[in-house]
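[1] Attaching a predicted model along with its sequence, questions to come.
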Amino acid sequence: MARIALAGFMHETNTFAPIKATWQDFVRAESFPGLTQGTDILDVFPGINIGTGGFIAQTRQLGHTLLPIAWAETVPSAHVTVEAFETMSDLILQGLREQQPYDAIYLDLHGAMVSEQFQDGEGELLRRVREQVGPDMPIVVSLDLHSNTTQAMLDLSDGLIAYRTYPHIDMADTGARAARYLDALLRELSDNSSFKPAKARRALPFLMPMIGQCTMVQPTLGVYQELERLEQSLPGLRCLSFTPGFPPADIWDCGPVVTAFADNQDTADQAADALYHYILAREADFVVPMLAPDTAVIKAMQSNSHKTMVLADVQDNCGCGATSDTTGLLAAMVRNKAQNCVLGVLVDPAAAAAAHEAGLGAEIELAVGGKLFTEGDPPFHARWQVTGLSDGKFLCTGPFYKGVNANLGPMAVLTTGGVSVVISTGRMQAADKEMFRHIGIEPAETKILGLKSTVHFRGDFTDIAEDVLIVEARGAFIDRPEKLPYQNLRPGIRTSPLGQPFLGPRLA
């Protein structure tokens, strides 16, 4: 059986966001685990919906020996600092030197990392790894569905295995698929030591809004159904992936990409071309309408259903690099006198501290939110009652964050009229019911539930929702790519489905 080195370095970079990712952000944990090294990786990750967790479980079943090195991730934000990128890269490279000998390498990466010095963070890390281990070492990589998959990532790896669901309920499954892919590759190499999989990459000519990438509905649902059909029908096709991309990354390679790995070049090209043209023919279907905050709140208030109306505050999603502290939707809820209405989770450490100091049941005058994203709506001032307090520690049970021990620091529920807002100290996308339940709110019992999330909330909240309304409130994550002030895209790519092409920084 083989000896396989394992490492992970994950970040989704919104280059338009106000907060950068420092080394300390990677070290500490808020949602997914922070910096984890050595054999601790084998203890921490099994049972968590993360690629590394699935890879470990599947590799153990296959009988291979794992050589864990280091793993780190932090919430999406602006650029990864030089210190953070270099420190983590050095940990991985040093570990690869110390763990020799090994037969293959598995890397758990995101695909949309931008550092202060490199537009293609993953490509640069792979370049350094490949330079150290040589051209013949098998390197297999799992990627996020939102990867901006570059030619360098393709050239420097022997397999790119991407998530197929958004919400990402298949992250662990993707790690398991990567393990099976690598196992098959190693078996092939044992019979033919010179074997190299043929590769193909096709970049789509338009940017795809995040809300149009949800795999629970069309058109993206159909894309992955076609992908699986092609995988099953083309002999010799080892892996086919589609990464719709992460639009708020102002880099040359931003955008949707199809990649294929096969036994021969004709099969790789055939698979990549087929899926590319399938997607291109449906370009117009990736446009999803959004509602103004007041319009969404009023529509939700008019519902007569016993189920919850879910309002997605998609542009203030920290899972896309936003601050999760804007107040546009909150103000609309209060302004329209909504009842049995909850918004979460809004990041405001000072407000959480003030609520804890005042105590449960106290009434306080307080301005919440609007402190991190200063281009958004101002802090929302009201007289609040403190109706819930917690230490921010809870075990996630939903399909996206499953198994994660969250630690968001002091949290509070502040209520004014019929509107309550869940306040946190740390940042975490509102994608798990336990974020509310642990502090005394049962999501299914609310009439209106506002969630600072773009798509991941659907994994755990769809079952309680009468309807989901997409809200266009202000935030640091702009989900209309055509509105972003790009400077570095490749010329000619359309900045929205059927939209205008990017002509360059001086002409755009």
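    Happy to help now that I have it.

[2] When you work out contacts or count neighbours from here on, use the C-alpha atoms and nothing else.
    OK.

[3] Which secondary structure state does the closest residue to residue 75 other than its chain neighbours sit in?
    Distances taken as Cα to Cα, 6 or more residues apart in numbering place residue 319 nearest to residue 75, at 6.3 Å, with adjacent residues excluded. Following DSSP: H, G, I helix; E, B strand; the rest coil, we place residue 319 in the helix state.

[4] try this one next to it:
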Amino acid sequence: MASRPVIAVAGLACETSTFSASRTEAPAFHPRRGDEVVEKYPFIQPGSPLGEAVDWRGALIGHALPGGTVTRETFETLSAEILSRLKEITASVALDGMWFDIHGAMCVEGLDDAEYELLRRCRGVIGPDVLVSASMDLHGNVSQELAHQTDLITCYRTAPHVDVAETKERACRNLLDLINRRKNGKAFRPFKAWIPLPVLLPGEQTSTRDEPAAHIYAAVPVVEATEGVIDAAIWVGYAWADEPRNRAVVVVTGWDKEAISSGAEKLARTFWEARNDFSFVAPTGTFSECLDTALKSDKRPYFISDSGDNPTAGGSGDVTWGLTQLLERPEFKEESGPVVIYASVPGPGAVEKAVNAGVGAVITVTAGAEVDDIHAGPLTITGRVHSIKHGDRHAGIEAVLQVGSIYAILTKLRKPYHLERDFTELNLDPRSADIVIVKIGYLEPELYNMAKDWMLGLTPGGVDQDLIRLGHKRIIKPMWPFDRDFKEPDLSSRIIGMSDMDLASR
């Protein structure tokens, strides 16, 4: 019986805003090592087709909640461990491939292309012959250098991302096919057609639920099905980082140069011609306008996105501006007022005080603005402790304070609120609330299905939806929509073919 191919798994993932005041440290990545890596993904575990066909070797993966720039010390520490573990693997067995499990929008102090740099270092250990397949978020960035270092590269095709596992499995399945092709004596390094687009838009204008992204991404599997093509992908790019690589990109991978070039150019042209059609996924307004509209509406629950400090896009999560504005509204001063849930503001000291006082106690606490005090300072509030929850993976401890008819969620550490149970486990019923305000951009599926109506609040923070207001200085211009009047861009394919000589020289 022939031995199974050996594939290592490594990567670091963190969507990071260079406009956020926070910094991302090593513990935020929750690193998994060795067998823990394989245990994370059912599709490579024993008993699954890929699990039975491949000998998977976990090096180290780390997936951090989106946030501020990753410190250089964190990157160097985790990168060094990845390299060390890869050396251990290659010392004991011949490696056929590596699955590079990344996001693609990780910004590191002193680096402009962190994922490329990490893969370059990995190549120094695994060598030029090992085949590499990268899976990414469509909000990642693909520089020409990153594309060159990979043999296969793909990304999600939905936003919100409901095809995460599907994308990662596709990256692994295509990698195995490539390895088997090599073992059968056939050409095993495909070509990639790479096209950068001078477009940089936030996810809230490019959701695949809506047009024009819906029809743009519907074209991806059509190109992929073309003979001679292995994979097709479109990256929207990440709008809240100020690096030269940040922009939309199309990559089509395959054996037929003409087929991949034609497919890539069709996708790029479709994207570019739709640039004027991108708009926000919901009605927008100032925070005050959103509250006014919600109060007048008879749709319940009415959701409002406090989008500028969205922790799942890279916001620090502790901007107090939204909650401060909410507490000043006279409509919510009395307990008999419209029920509002607000999620959330970190305040470790406030949460500790709530825990010590217990449910039902009336306390005065100060929370927020420990990291980002640019837009508003710490907030002091007096309220009744409604509920307390221990042990959340992100928040650690959560406490709900009732102030008038407002139920404000305070956390020990920042946390995204995407699921109905995030509220019900705090003895809150979002379905019966009048208004639910969440620090988020587009609503994640459970919230979207729950909301009877919603608005996107254009609020301040490290992931401000008003990109012009943020003040990018290092992106390659001209860039839509920062620039509106510039000549037709070059949308022709750049063919990237990776030879062993190319890799050995890098």
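    Right, received. Where do you want to start? The model shown is predicted, which means the values in this text are computed figures rather than measured ones.

[5] now the aligned residue in the second structure for residue 452 of the first structure: how far from residue 185 of the second structure?
    Matched to the second structure by TM-score structural alignment, residue 452 of the first structure sits across from residue 439. To residue 185 of the second structure, residue 439 of the second structure is 53 Å away according to Cα to Cα, to the nearest Å.

[6] So between these two, which is more surrounded?
    Neighbour count, other Cα atoms under 10 Å: between residue 439 of the second structure and residue 185, residue 439 has more, with 31 against 8.

[7] surely that one meets residue 345?
    No: look at residue 439 of the second structure against residue 345 with Cα atoms under 8 Å: they stay out of range, at 9.2 Å.

[8] who touches both of the two?
    residue 317 (Cα atoms under 8 Å, 6 or more residues apart in numbering).

[9] coming back round to it: so who does the residue nearest to residue 75 of the first structure touch?
    75-76, 428-429, 453.

[10] aligned partner of it in the second structure?
    Checking TM-score structural alignment: residue 319 of the first structure goes with residue 312.

[11] Please determine how far that match is located from residue 413 of the second structure.
    14 Å.

[12] Same check on residue 206 of the second structure?
    Applying Cα to Cα, the value for residue 206 of the second structure to residue 413 of the second structure is 29 Å.

[13] Looking at those two now, which is surrounded by more residues?
    More crowded of residue 206 of the second structure and residue 413, by other Cα under 10 Å: residue 206, with 25 against 19.

[14] so the helix or strand harbouring residue 455 of the second structure corresponds to what in the first structure?
    Assessed by DSSP states H and E, residue 455 of the second structure sits inside strand 453-457. Aligned using TM-score structural alignment, strand 453-457 of the second structure spans residues 467-471 in the first structure.

[15] Figure out how far the matching stretch is from the centre of its chain.
    Distance of stretch 467-471 of the first structure from its chain centroid, counting by Cα atoms, centre = their mean, to the nearest Å, is 20 Å.

[16] can you give me the helices in the stretch 251-400 of the second structure?
    Per DSSP state H, counting those that start in this stretch, the stretch 251-400 of the second structure carries helices over the ranges 257-273, 287-296, 321-327, 348-357.

[17] what comes into contact with the shortest one?
    By Cα under 8 Å, 6+ apart, the list of residues contacting helix 321-327 of the second structure from outside reads 287-288, 306, 333, 342, 375-376, 379, 406, 459-460.

[18] tell me the contacts of residue 36 of the first structure?
    Counted by Cα under 8 Å, 6+ apart, residue 36 of the first structure has contacts 70-72.

[19] quick one: what's aligned to it in the second structure?
    Using TM-score structural alignment, the equivalent of residue 36 of the first structure in the second structure is residue 32.

[20] Could you check how far its match is from residue 73 of the second structure?
    From residue 32 of the second structure to residue 73 of the second structure the distance is 19 Å (Cα to Cα).

[21] got it, and residue 249 of the second structure?
    Counting by Cα to Cα, the gap from residue 249 of the second structure to residue 73 of the second structure is 30 Å.

[22] more neighbours, those two?
    More crowded of residue 249 of the second structure and residue 73, by other Cα under 10 Å: residue 249, with 28 against 13.

[23] residues in contact with the aligned residue in the first structure for that one?
    The alignment partner of residue 249 of the second structure in the first structure, by TM-score structural alignment, is residue 257. Counting by Cα under 8 Å, 6+ apart, residue 257 of the first structure makes contact with 148-149, 201-204, 242-245.

[24] how does it look with 7 Å?
    Applying Cα atoms under 7 Å, 6 or more residues apart in numbering to residue 257 of the first structure gives the contacts 149, 201-204, 242-244.

[25] list the contacts for the closest residue to it other than its chain neighbours?
    Distance criterion Cα to Cα, 6+ apart; nearest residue to residue 257 of the first structure, sequence neighbours excluded, is residue 203 at 4.4 Å. Taking Cα under 7 Å, 6+ apart, we find residue 203 of the first structure in contact with 256-258.

[26] Ok, residue 147 of the first structure next?
    By Cα under 7 Å, 6+ apart, the residues touching residue 147 of the first structure are 110-112, 243, 245-246.

[27] corresponding residue for it in the second structure?
    For residue 147 of the first structure, the aligned residue in the second structure is residue 140 (criterion: TM-score structural alignment).

[28] Identify the residue spatially nearest to that match, adjacent ones excluded.
    Per Cα to Cα, 6+ apart, closest to residue 140 of the second structure is residue 104, 3.9 Å.

[29] That neighbour maps to what in the first structure?
    Using TM-score structural alignment, residue 104 of the second structure sits opposite residue 111 in the first structure.

[30] how about that match, what does it touch?
    Contacts of residue 111 of the first structure by Cα under 7 Å, 6+ apart are 122, 143-144, 147-149.

[31] That's all I had, so thanks and see you.
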